[in-house]
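J.: how would this look folded up:
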Amino acid sequence: MRQAAMPTCFIVGAAKCGTTSLDRYLNQHPDIYMAPRKETHFFASPDMPARYEGPGDEAFTENLIRSLDEYQSMFAAAQGARVRGESSVYYLYFPKSLERIARTVDHPKVIAVLRNPVDRAYSAYMHLVRDGRETLPFLEALAAEPARRAANYQPLWHYTSVGLYARQVEHLLRVFGREHVLLIEYEEFNAQPERTLAQVFHFLGVDERVRVDTSIRYNMTGVPVAGLYQMATQSNALTRLLKPFVPGRWREKLRTQVKNLTLRKEPLSADVRAQLLERFRADILALEAVWGRSLAHWLHQASPTAETTA
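T.: This is a model prediction of the structure:
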């Protein structure tokens, strides 16, 4: 297998922890090439069904890459970049995918972003509400998770399971070694993206002084303002008109700004937050020991500031 046609860096999770924004920001660095398709989950695909069965799961299934040739083709345009990166947020969740990466790629750099699991679960829920796929109230949706997992709903519906990080991170560190893994706390990335990016650049061995545009936050969630979100996400006459004159990156930036303006935030109630926190408390404490980092602020029941990176 040609290592030059494989990534050297992986963003492995977790879902709804700012990985889309991180991917877009890294791709602005002149020494970093990020695969043009996110969430292909090549190394997890052997553990995934031929088709996921949840409402709207077809797009996730269709985006999966199961062929090595197709996977390597994503890096054909890397043109000698010092770092070739790939982002698939469920590599962390599917433990065998990490082992496949370790067997296939020589000494990869691995990045995981972790978020307060209560907020991560609610963000995943609101993502599906935003897309018109989730119709249950939040607590009912949490109760439905085991049945949905059994019915082959894709992992975005696994609201609590994905956020049980301790064993996932322990396995990640065991497979790659701590020196090859960078763990990022979402809340710090959200508050100080430039500082976090400097840490990532240092970890990847590229120029830390490069400044990238972090003004846009990608894949945000919320309740769609009636009709407007759908209009913003569909190809329309304005998009077609701008396409010949506006570079793709700027079209994406404009489209993302418009989409974000059509979403209304709906905070999680204190009572529900407290209930969900109790589900995660033991795992958060276990993660503290694995990570070697205090996460006492995750155990605080107050609602966080509004989500700005997803």
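J.: alpha carbons only for contacts and neighbour counts from here, please
T.: Noted.
J.: distance from the longest helix belonging to the chain to the middle of the chain?
T.: What stands out as the longest helix in the chain, according to DSSP state H, is helix 270-291. Remark: helix 270-291 is offset 20 Å from the chain centroid, using C-alpha atoms, centre = their mean, to the nearest Å.
J.: would you map the helices across the stretch 51-200 of the chain?
T.: 58-63, 68-73, 95-104, 117-130, 138-143, 145-150, 165-176, 186-191, 193-204 (DSSP state H, counting those that start in this stretch).
J.: once you drop chain neighbours, what's closest to residue 41?
T.: residue 88 (5.3 Å; C-alpha to C-alpha, 6 or more residues apart in numbering).
J.: pretty sure that neighbour sits against residue 38.
T.: Yes - Residue 88 is within contact range of residue 38, at 6.1 Å (criterion: C-alpha atoms under 8 Å).
J.: residue 165 and residue 287 touch, don't they?
T.: Yes - applying C-alpha under 8 Å, one finds residue 165 in contact with residue 287, separated by 6.6 Å.
J.: measure how buried the residue nearest to residue 41 is and give me the count.
T.: Residue neighbour count, defined by other C-alpha atoms under 10 Å, stands at 23 for residue 88.
J.: again with the one 4 residues further on
T.: Neighbour count of residue 92, defined by other C-alpha under 10 Å: 25.
J.: ok, it to residue 168 distance?
T.: 6 Å (C-alpha to C-alpha, to the nearest Å).
J.: quick check: residue 81 vs residue 21, distance?
T.: In terms of C-alpha to C-alpha, residue 81 sits 20 Å off from residue 21.
J.: which of these two has more neighbours?
T.: Taking neighbours as other C-alpha under 10 Å, residue 81 and residue 21 compare with residue 21 leading, 21 against 15.
J.: please, which helix or strand holds that one?
T.: helix 19-26 (DSSP states H and E).
J.: and that helix, what other elements does it pack with?
T.: Secondary-structure packing of helix 19-26 (3 or more C-alpha pairs under 8 Å, 6 or more residues apart in numbering; DSSP states H and E): strand 32-34.
J.: second chain to compare with the first, below:
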Amino acid sequence: MPDDPAGLSAYRVADLPLLRADQAVGRSSAPRSHSVGWRSFPPAGFIIGAQKAGTTTLAAMLDQHPQIAVARQKEPDFFHVNWDRGIEWYRTCFREPRDILVDASPSYTMAPPDDETVPARIFALQPLARFIYLVRDPAERCHSAYWHEVRSGRERRSLRDAVTQQAYYVHASYYYRQLTGFLRYFPLERFLFVPFDDLTADPVATAARSARFLGATGVEFQFRDIGAKNQGFQYNRFGRFAQDRFGEGGFRFASRLASRLLPRRLHSPLKRAITRDMPALSDDDRTWLGGRFSADAFRFEQVTGLRPTGVQGA
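T.: The predicted structure is shown next:
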């Protein structure tokens, strides 16, 4: 068995029996409403992560299906940061009552250890939920999340300093630890585990498999490959100057406005003018990060049969 730098030896699925419905509801009361009438609401389909593992791409592809509606804002985060807004607000996140509603919020698998708030709330509101969990090389995922924060201007520390000092970067790469919280409320067969490499290699087949898992029926739908969304990049000197000048929110608004107003043929040249490729993960940093995730990856494979790529000894 690999080393256990994260102290995961105490986490064993065998010690996590499923809770009865009355136990789960008692731990997290759901907001109540008498005016929600959609037979498909609340949603029974969830893309729960991992962050920076293709959730945006898969959500956009599933939304093509005539039986599936992904939340209008791709990440409602209702069961995490927006719980207090209430169920009526959550309903407005879905534009129409299709047969299958999908909430794609990677934040649901970014919880600190022992925090089962999200799965408890989902169970209280929708005990028949099904989950798609995309998993990526945990070191690459962590590296991508770090550069996302660097690009936004919120992170100026080195990779190792940021990862050491800010647990946010590693929580979402502990796939086994995140999964155990959900397994206290939902059986393993309610989860479809999708490797990031499968999505990038054949997004159409991955979307079709995901749609079937969520319960889409009838004539086989032909998905359209839309290309990768939210690809990693960083701003160059000009892009950083503009971001510092206008602030993160103002710069993002200006970028979106330009993409709507300018002809499509100008989108790529404009992006190249203010960005450059994200640096590759070095071998030394890969080894350093891999040591943090190896024990968790080993246990994740024991439970799911899926080995996360890129972790030595997993």
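J.: that older thread, which residues of structure 2 does the helix holding residue 21 of structure 1 align to?
T.: Mapped onto structure 2 using TM-score structural alignment, helix 19-26 of structure 1 covers residues 55-62.
J.: quick one: the matching stretch to structure 1 mean distance?
T.: Taken over the aligned residues, the distance from stretch 55-62 of structure 2 to structure 1 averages 1.0 Å (mean C-alpha distance after the TM-score superposition for structure 1).
J.: ok now that stretch, how far from the chain's centre?
T.: So, by C-alpha atoms, centre = their mean, the centroid of stretch 55-62 of structure 2 is 10 Å from its chain's centroid.
J.: just stretch 203-219 of structure 1 next, same as before
T.: Its chain's C-alpha centre and that of stretch 203-219 of structure 1 lie 16 Å apart, by C-alpha atoms, centre = their mean.
J.: how far does that stretch stretch from one end to the other?
T.: Note: stretch 203-219 of structure 1 ends 25 Å apart using C-alpha to C-alpha.
J.: and what of stretch 6-21 of structure 1?
T.: 22 Å.
J.: ditto for stretch 5-16 of structure 1
T.: 28 Å.
J.: now do stretch 109-126 of structure 1
T.: End to end - C-alpha to C-alpha - stretch 109-126 of structure 1 spans 31 Å.
J.: list the buried ones in it?
T.: 109-126 (16 or more other C-alpha atoms under 10 Å).
J.: could you do stretch 289-304 of structure 2 as well?
T.: Under 16+ other C-alpha under 10 Å, the buried positions of stretch 289-304 of structure 2 are 289-300, 303.
J.: and among the helices of the stretch 51-200 of structure 1, the most buried is which?
T.: helix 117-130 (a mean of 23; mean count of other C-alpha atoms under 10 Å).
J.: which residues in structure 2 does that one align to?
T.: The aligned range for helix 117-130 of structure 1 is 138-151, by TM-score structural alignment.
J.: which other residues reach the matching stretch?
T.: Contacts with stretch 138-151 of structure 2, where a contact means C-alpha atoms under 8 Å, 6 or more residues apart in numbering, come from 51-53, 155-156, 159, 162, 169-170, 172-174, 232-235, 278, 281, 286, 289-290, 293, 308-311.
J.: what lines up with residue 161 of structure 1 in structure 2?
T.: In structure 2, residue 161 of structure 1 lands on residue 171 (TM-score structural alignment).
J.: if you count neighbours, what's buried in stretch 52-68 of structure 2?
T.: 52-65, 67-68.
J.: which one among these gets closest to residue 221 of structure 2?
T.: Comparing those against residue 221 of structure 2 with C-alpha to C-alpha places residue 65 closest, at 6.9 Å.
J.: so who does the closest one touch?
T.: 221, 223 are the contacts of residue 65 of structure 2 under C-alpha under 8 Å, 6+ apart.
J.: that one - that's part of a helix, no?
T.: No - per DSSP: H, G, I helix; E, B strand; the rest coil, residue 65 of structure 2 lies outside any helix segment and is coil.
J.: just to revisit the earlier point, out of the contacts of stretch 138-151 of structure 2, which are buried?
T.: 51-53, 159, 169-170, 172-174, 233-235, 278, 286, 289-290, 293, 308-311.
J.: make JSON lines out of the helices of the stretch 51-200 of structure 1 and add distance to residue 9 of structure 1.
T.: What follows is those, written out as JSON lines (distance: least, C-alpha to C-alpha, whole Å):
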{"stretch": "helix 58-63", "distance to residue 9 of structure 1": "20"}
{"stretch": "helix 68-73", "distance to residue 9 of structure 1": "14"}
{"stretch": "helix 95-104", "distance to residue 9 of structure 1": "10"}
{"stretch": "helix 117-130", "distance to residue 9 of structure 1": "24"}
{"stretch": "helix 138-143", "distance to residue 9 of structure 1": "33"}
{"stretch": "helix 145-150", "distance to residue 9 of structure 1": "30"}
{"stretch": "helix 165-176", "distance to residue 9 of structure 1": "12"}
{"stretch": "helix 186-191", "distance to residue 9 of structure 1": "19"}
{"stretch": "helix 193-204", "distance to residue 9 of structure 1": "8"}
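J.: what's the closest of the ones you listed to residue 44 of structure 1?
T.: Closest among the helices of the stretch 51-200 of structure 1, using C-alpha to C-alpha: helix 95-104, at 4.6 Å.
J.: what's the angle between that closest one and helix 165-176?
T.: 20 degrees (axes from the mean of the first three to the mean of the last three C-alpha atoms, to 10 degrees).
J.: in structure 2, which helix is the longest?
T.: helix 237-261.
J.: run through who's touching that one.
T.: 152, 153, 267, 273, 274, 275.
J.: same question for stretch 282-300 of structure 1.
T.: 116, 164, 165, 166, 167, 169, 170, 277, 281.
J.: counterpart of the last one in structure 2?
T.: Read it as residue 281 of structure 1. In structure 2, residue 281 of structure 1 lands on residue 294 (TM-score structural alignment).
J.: that match reaches residue 286, doesn't it?
T.: No - when contacts are counted by C-alpha under 8 Å, residue 294 of structure 2 is not listed as touching residue 286 (11.6 Å).
J.: before we move on, the earlier item: what do we get in structure 2 for the residue nearest to residue 41 of structure 1?
T.: By TM-score structural alignment, residue 88 of structure 1 lines up with residue 105.
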